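K.L.:
any chance you could fold what I've pasted below:
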Amino acid sequence: MREKTNYGNWVPEKALYMLFGGAAILLVAAIVSGVMGVVPVITWIAGVIGVLMLVMAVYMLICHEEFAFGKGNMMAGVHQHLVDHLDWDGKGELLDIGCGAAALTVRCAKAFLEAEITAMDYWGAEWNYAKEQCENNARLEGVANRITFQKGDAAKMEFETETFDAAVSNFVFHEVRTAKDKRDVVKEALRVVKKGGVFSFQDMFSQKALYGDMDEFVRELKAEGISEVYYIGNLEKKLDFIPGYVKTPWMISGMGILYGRK
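P.N.:
The predicted structure follows:
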């Protein structure tokens, strides 16, 4: 049997097991307590919570299937949107910041056949990804010879200033816990891009609680020497491949892209 790639999912299977399991336990408890004549309010509360948990479990399962590579493929579309906004000939070195399970890394390797790619992530037990998983995915996709994976912190990368010809990142910056101000993570990403190099970053840029006024931030970046900076906000409302049921605060809300040339 042919070995398959494993790019993980925004909705981890462990969460689905917990939701369905919890719903089953509560609903069984409600039925048993009703049969045994336990205080009606206990039966009612267990039943209502169980039903609500079951509804949430079904919703999350639908989202899981939509996000999954090889199924709904929504995330593949999100990655392609990012790559489409990277104005690069593919000659040189590219950095993928927060590569996760290397889905975007592999897409870049296939889009830019002459590129050498460094993919960095913090990984760790709290995430559903690992370096070995990335290396295996790259091997199975036939691009492992052009990709180097390494552990690192996006808030303070070990790379020298102006190391890479291009940089990408997808839904990572807001997750960087070592940086209180997420704008600083963007600036750190730009630091390692060569003058004249290009970048394409997607994140929850339209969430003001995270990034404030993005028009103001774009002006700030230009004032600091970034030659071309473009921003498109609220992408979940503009990309037709994103279904309405994932446009929620707990899934995708305030998605934006920041791209240009240093």
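K.L.:
all contacts plus neighbour counts: C-alpha atoms, from now on.
P.N.:
Will do.
K.L.:
helices along the stretch 101-250 of the chain, start to end?
P.N.:
Counting by DSSP state H, counting those that start in this stretch, the stretch 101-250 of the chain has helices at residues 103-111, 131-140, 182-191, 208-211, 214-223.
K.L.:
can you redo these as CSV with distance to residue 158 and mean neighbour count?
P.N.:
Converted to CSV, the helices of the stretch 101-250 of the chain look like this (distance: least, CA to CA, whole Å; neighbours: other CA atoms under 10 Å):
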stretch, distance to residue 158, mean neighbour count
helix 103-111, 19, 21
helix 131-140, 17, 19
helix 182-191, 11, 19
helix 208-211, 24, 13
helix 214-223, 22, 14
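K.L.:
in a markdown table, list these along with distance to residue 66.
P.N.:
Converted to a markdown table, the helices of the stretch 101-250 of the chain look like this (distance: least, CA to CA, whole Å):
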| stretch | distance to residue 66 |
| --- | --- |
| helix 103-111 | 15 |
| helix 131-140 | 20 |
| helix 182-191 | 28 |
| helix 208-211 | 26 |
| helix 214-223 | 29 |
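K.L.:
how about this one, so we can line them up?
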Amino acid sequence: MNTQTNYGNWVPEKMFPPLFGGGAVLLAAGPACGIGLHKTVLAVVLAVLGIILLAYGAYMYRCHEEFAFGKGNMMAKVHEHLVRHLDWDGKGKLLDIGCGAGALTVRCAKAFPEAQLTGMDYWGAEWNYAKDQCERNAKAEGVADRITFEKGDAAHLAYPDESFDAAVSNFVFHEVRTAKDKRDVVREALRVVKKGGTFSFQDMFSQKGLYGDMDEFVKQLQAEGITEVHFIGNLEQKLDFVPGYVRTPWMISGMGILYGRK
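P.N.:
Got it, this is the predicted structure:
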């Protein structure tokens, strides 16, 4: 990773001050209540809550370091897995849906040096990513001349049908709040891929609450004219670079990849 880049992290750093600060305050308040106010039960409750917050903070920090580019590199390895499943010659235009800080877009630019790429994202205040951050990262990586970054909504892409030769997306579709049925976000992504073009999407596809029966969904996509569709579910159990402590419902659970040719 270029030392001038900032690709962020799936675990935002802004969560650590309240976790560690709040835990320390509660842990200190416990003995104070016990000694000063003679509230033994309250003291124990506060101390236990403080320990829980500190333990959770330590767990999340470990996940943060595992995901981080240039450290554990798990985010980079997830991107690599996605790109390996994109059967594309790199000639033409690629769309990265929900590009975040541009990490996957840049990886695709390096993997396909003849391609022109578009990275689109909703961004927004709740996310630790921004358009200018993407542009700085692309410039630092030496690929800015082939990438355009645009704001958009993955549920309503502002591109005509069959605009791109390839499309990718990583852990985005389940976050799209403007679509109640996340399968519609997949269909919208496929809409802008040219006939014969390729796609590779990773998301929480194995979570039935989000996507229902994926085998049935694959059959629906085939019936709707998608030439080739492959699905691999529960990837967190199959990829050796995903450590056991992140295979949890609150971190990574039900990860899958949907890829093929339109």
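K.L.:
and the TM-score between them?
P.N.:
The TM-score (TM-score structural alignment, normalised by the length of structure 1) is 0.98; 261 aligned residues with a CA RMSD of 0.9 Å.
K.L.:
ok so, going back, quick one, which of the helices of the stretch 101-250 of structure 1 is nearest to residue 58 of structure 1?
P.N.:
Of all the helices of the stretch 101-250 of structure 1, helix 103-111 sits nearest to residue 58 of structure 1, with 25.6 Å by CA to CA.
K.L.:
how big's the offset between the closest one and structure 2?
P.N.:
The superposed helix 103-111 of structure 1 is, by mean CA distance after the TM-score superposition for structure 1, a mean 0.4 Å from where its aligned residues fall in structure 2.
K.L.:
so where in structure 2 does that helix end up aligned?
P.N.:
Helix 103-111 of structure 1 corresponds to residues 103-111 of structure 2 when matched by TM-score structural alignment.
K.L.:
name the helices or strands packed onto the strand or helix carrying residue 60 of structure 1?
P.N.:
Per DSSP states H and E: residue 60 of structure 1 is located in helix 40-67. For helix 40-67 of structure 1, the contact count by 3 or more CA pairs under 8 Å, 6 or more residues apart in numbering; DSSP states H and E identifies helix 13-36, helix 74-84 as packing neighbours.
K.L.:
now what about stretch 163-182 of structure 2, what contacts it?
P.N.:
79, 82, 88, 91-99, 104, 153-155, 185-186, 189-190, 192-194, 196-204, 210-211 (CA atoms under 8 Å, 6 or more residues apart in numbering).
K.L.:
now do 6 Å
P.N.:
92-98, 155, 192-194, 197-203 (CA atoms under 6 Å, 6 or more residues apart in numbering).
K.L.:
what comes up buried for it?
P.N.:
Going by neighbour count (16 or more other CA atoms under 10 Å), the buried part of stretch 163-182 of structure 2 is 163-174, 176, 179, 181-182.
K.L.:
likewise stretch 241-253 of structure 1?
P.N.:
The neighbour-count check on stretch 241-253 of structure 1 (16+ other CA under 10 Å) flags 242, 246, 252, 253 as buried.
K.L.:
run a quick neighbour tally on the spatially closest residue to residue 150 of structure 2 that is not a sequence neighbour.
P.N.:
Spatial nearest neighbour of residue 150 of structure 2, chain neighbours left out: residue 120 (4.7 Å); criterion: CA to CA, 6 or more residues apart in numbering. When neighbours are counted by other CA atoms under 10 Å, residue 120 of structure 2 registers 24.
K.L.:
residue 120 of structure 2 and residue 153 touch, don't they?
P.N.:
No - using CA atoms under 6 Å, residue 120 of structure 2 makes no contact with residue 153, being 8.1 Å away.
K.L.:
any idea which of the buried residues of stretch 241-253 of structure 1 is closest to residue 33 of structure 1?
P.N.:
Nearest to residue 33 of structure 1, judged by CA to CA, of those is residue 246 at 35.9 Å.
K.L.:
for the closest one, which non-adjacent residue is closest in space?
P.N.:
residue 252 is the one closest to residue 246 of structure 1 (CA to CA, 6+ apart), at 6.0 Å.
K.L.:
using the three-state scheme, assign that neighbour.
P.N.:
In three-state terms, and counting by DSSP: H, G, I helix; E, B strand; the rest coil, residue 252 of structure 1 is coil.
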